[in-house]
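1. Provided below are the primary sequence and the corresponding predicted coordinates.
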Amino acid sequence: MMTMTTMTFAHVGLALCVLVTLAQAAPPNATSPSPIGRHVPNCELQKQRCYQLIGSYCPSCDMNGNFDAMQCSGSTGRCWCVDVITGVMIPDTQTELGPPHFDCSNMYFCPDGWTLFKKRCFIFISTPKKWSEAEVYCQFDGGNLASIHSYEENHFVMALTRGDGHEFPETWIGGFDAVVTGLWMWSDGSKFYYENWQDYTSPSSSQDCLRMNYGIELKWYQDSCSDLHPFVCAKII
């Protein structure tokens, strides 16, 4: 007969397998990549190509093959800051002559449609999806469903979800307790230490996913993961 301990480990293992499967899946109804995603992400690859063109600008790369935060052109003397992954120039950073007067390593840049908040990029997706579908959609764009770690961050994410009529739709964020009922985690692996619950007293084994903007006070509440809601993605720069 299977013991309670064995059943617990089996449950945890099954939940983890589900999460891994979701992480490897392709996002349903995924949109086309943003313009920034069409750039070759490997600095070394671009460097090899530019050597074939006499007089062309060749990027400088770090030891990991990413772009150096500051790029300069030897032929023009101009320098500018770039996204170290894509090499895309950060707007309003190019100087006419010599290096920028600011520290490019502290410049943060989000792709089109995303909004910067404390070194993370966020985006609200208004198309309703199941929690698992929303998580995979976010992973496809290099992130996860948003984790929230402070009152200020919660207020910022709420503002992203606000519609033209100043309504706040119930929205998926990255919390779940599918591994152990009542033990809430964030899908991006960060610690779950800030909470904004609406009368959370008894966890439900059938409501394992976290939504925000619930009720008049726009709090957090557990919900069935199969329900359809818009969602917020977040990713570290």
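-> In hand now; what should we look at?

2. can we go C-alpha only for contacts and neighbour counts from here?
-> OK.

3. and the longest helix anywhere in the chain, what other elements does it pack with?
-> Longest helix of the chain, by residue count under DSSP state H: helix 4-24. Helices and strands touching helix 4-24, by 3 or more Cα pairs under 8 Å, 6 or more residues apart in numbering; DSSP states H and E, are helix 131-140.

4. got a list of contacts for the helix or strand following the helix it packs on?
-> Using DSSP states H and E, the helix or strand that follows helix 131-140 in sequence is strand 144-145. Strand 144-145 has contacts (Cα atoms under 8 Å, 6 or more residues apart in numbering) with 134-136, 138, 172-174, 187-188, 231-235.

5. switch to 7 Å and redo it
-> 135, 138, 173-174, 187-188, 232-235 (Cα atoms under 7 Å, 6 or more residues apart in numbering).

6. second structure for comparison follows:
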Amino acid sequence: MDFLPLTLLLVLGLSLASPSSLGNETTTSIILDCPIPYQDVMGRCVHVSVIGVGTWHDMRSYCHSLGGEMIKIDSADFMYELLQFIKSEGIEVPNFWLGGSDEVQEGDWRWTDNTQIKMGAPFWANLCGETGEIILQPGGGTSQNCLCICSSQSFYFNDRGCDELMSVICALQ
């Protein structure tokens, strides 16, 4: 491997292999199938950004600049594997934008590919309010139209204001 690409990987904190790729060869994907800065997570090329924050729209543009799109999490298995990847990589960023919103029509949550986002368990958080009432998510109304996951809510889906500053998870289509 040339010195410059290896140096770039080290500066960006990227690795050529994750702990999951070093195990049983019959059940894992080879990470090198994904172009840098993407890494293989359950057969999908994913980039978990750890070097900047922005609004939902800014971070969508960031994903586009890498040839990808904000991530779509449409299965519980993939969500589990993605969160295990974040944990195994030691990523400590608390909040990530995902590729979903209800900006077009309030209450109609859609991924960036216009498919509908599944509501309820196992994706969305249910929160306790100050008086102990259960607040079903998404619950932010017209002031919270963009989808994220936050460590403070155990990385369940949550709605937030699109102008908040968070990191992002991108994926190749």
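-> Now that the structure is in, tell me what you want to look at. All of these numbers come straight from a predicted model, not from anything done at the bench.

7. please state their TM-score.
-> For this chain pair, the superposition-based TM-score is 0.64 by TM-score structural alignment, normalised by the length of structure 2; 130 aligned residues with a Cα RMSD of 2.6 Å.

8. on that earlier part again, buried set for the very next helix or strand once past the longest helix of structure 1?
-> Going down the chain from helix 4-24 of structure 1, the next helix or strand is helix 43-50, by DSSP H and E. Neighbour-count burial for helix 43-50 of structure 1 flags 43-44, 46-47 (criterion: 16 or more other Cα atoms under 10 Å).

9. trace L210 of structure 1 over to structure 2, please.
-> Matched across to structure 2, L210 of structure 1 falls on L147, judged by TM-score structural alignment.

10. G100 is in contact with that match, correct?
-> Yes. Between L147 of structure 2 and G100 there is a contact under Cα atoms under 7 Å: 5.1 Å.

11. can you measure across stretch 146-160 of structure 2, start residue to end residue?
-> 5 Å (Cα to Cα, to the nearest Å).

12. what residues sit buried inside that stretch?
-> So, applying 16+ other Cα under 10 Å, buried residues of stretch 146-160 of structure 2: 146-150, 155-160.

13. quick revisit: in structure 2, what range does the longest helix of structure 1 match?
-> Mapping helix 4-24 of structure 1 onto structure 2 (TM-score structural alignment) gives no aligned residues.

14. in structure 1, what residues pair with the lengthiest strand in structure 2?
-> Secondary structure of structure 2 per DSSP state E: the longest strand is strand 95-101. Aligning strand 95-101 of structure 2 against structure 1 (TM-score structural alignment) gives residues 170-176.

15. give me the buried positions along that stretch.
-> Going by 16+ other Cα under 10 Å, stretch 170-176 of structure 1 has these buried residues: 170-176.

16. same question for stretch 32-45 of structure 2.
-> 34, 36-42, 44-45.

17. okay, and the counterpart of F78 of structure 2 in structure 1 sits in which element?
-> Correspondence of F78 of structure 2 to structure 1, assessed by TM-score structural alignment: E153. Assessed by DSSP H and E, E153 of structure 1 sits inside helix 151-161.

18. how much does that helix stray from structure 2?
-> By mean Cα distance after the TM-score superposition for structure 1, the fitted helix 151-161 of structure 1 averages 2.3 Å away from its aligned residues in structure 2.

19. buried residues, that helix. List them.
-> 154, 157-158, 161.

20. just the residues you listed now: which is nearest A146 of structure 1?
-> Distance ranking of these against A146 of structure 1, using Cα to Cα, places V157 first at 8.5 Å.

21. distance of the closest one from M7 of structure 1?
-> In terms of Cα to Cα, V157 of structure 1 sits 38 Å off from M7 of structure 1.

22. the longest strand of structure 2 vs structure 1, average distance?
-> Mean for strand 95-101 of structure 2 is 0.8 Å (mean Cα distance after the TM-score superposition for structure 1).

23. contacting residues around that strand?
-> 56, 70-72, 109-112, 145-151, 166-169.

24. farthest-apart pair in the buried residues of stretch 146-160 of structure 2, please.
-> Applying Cα to Cα across the buried residues of stretch 146-160 of structure 2, the maximum distance is between C146 and F155, 14.7 Å.
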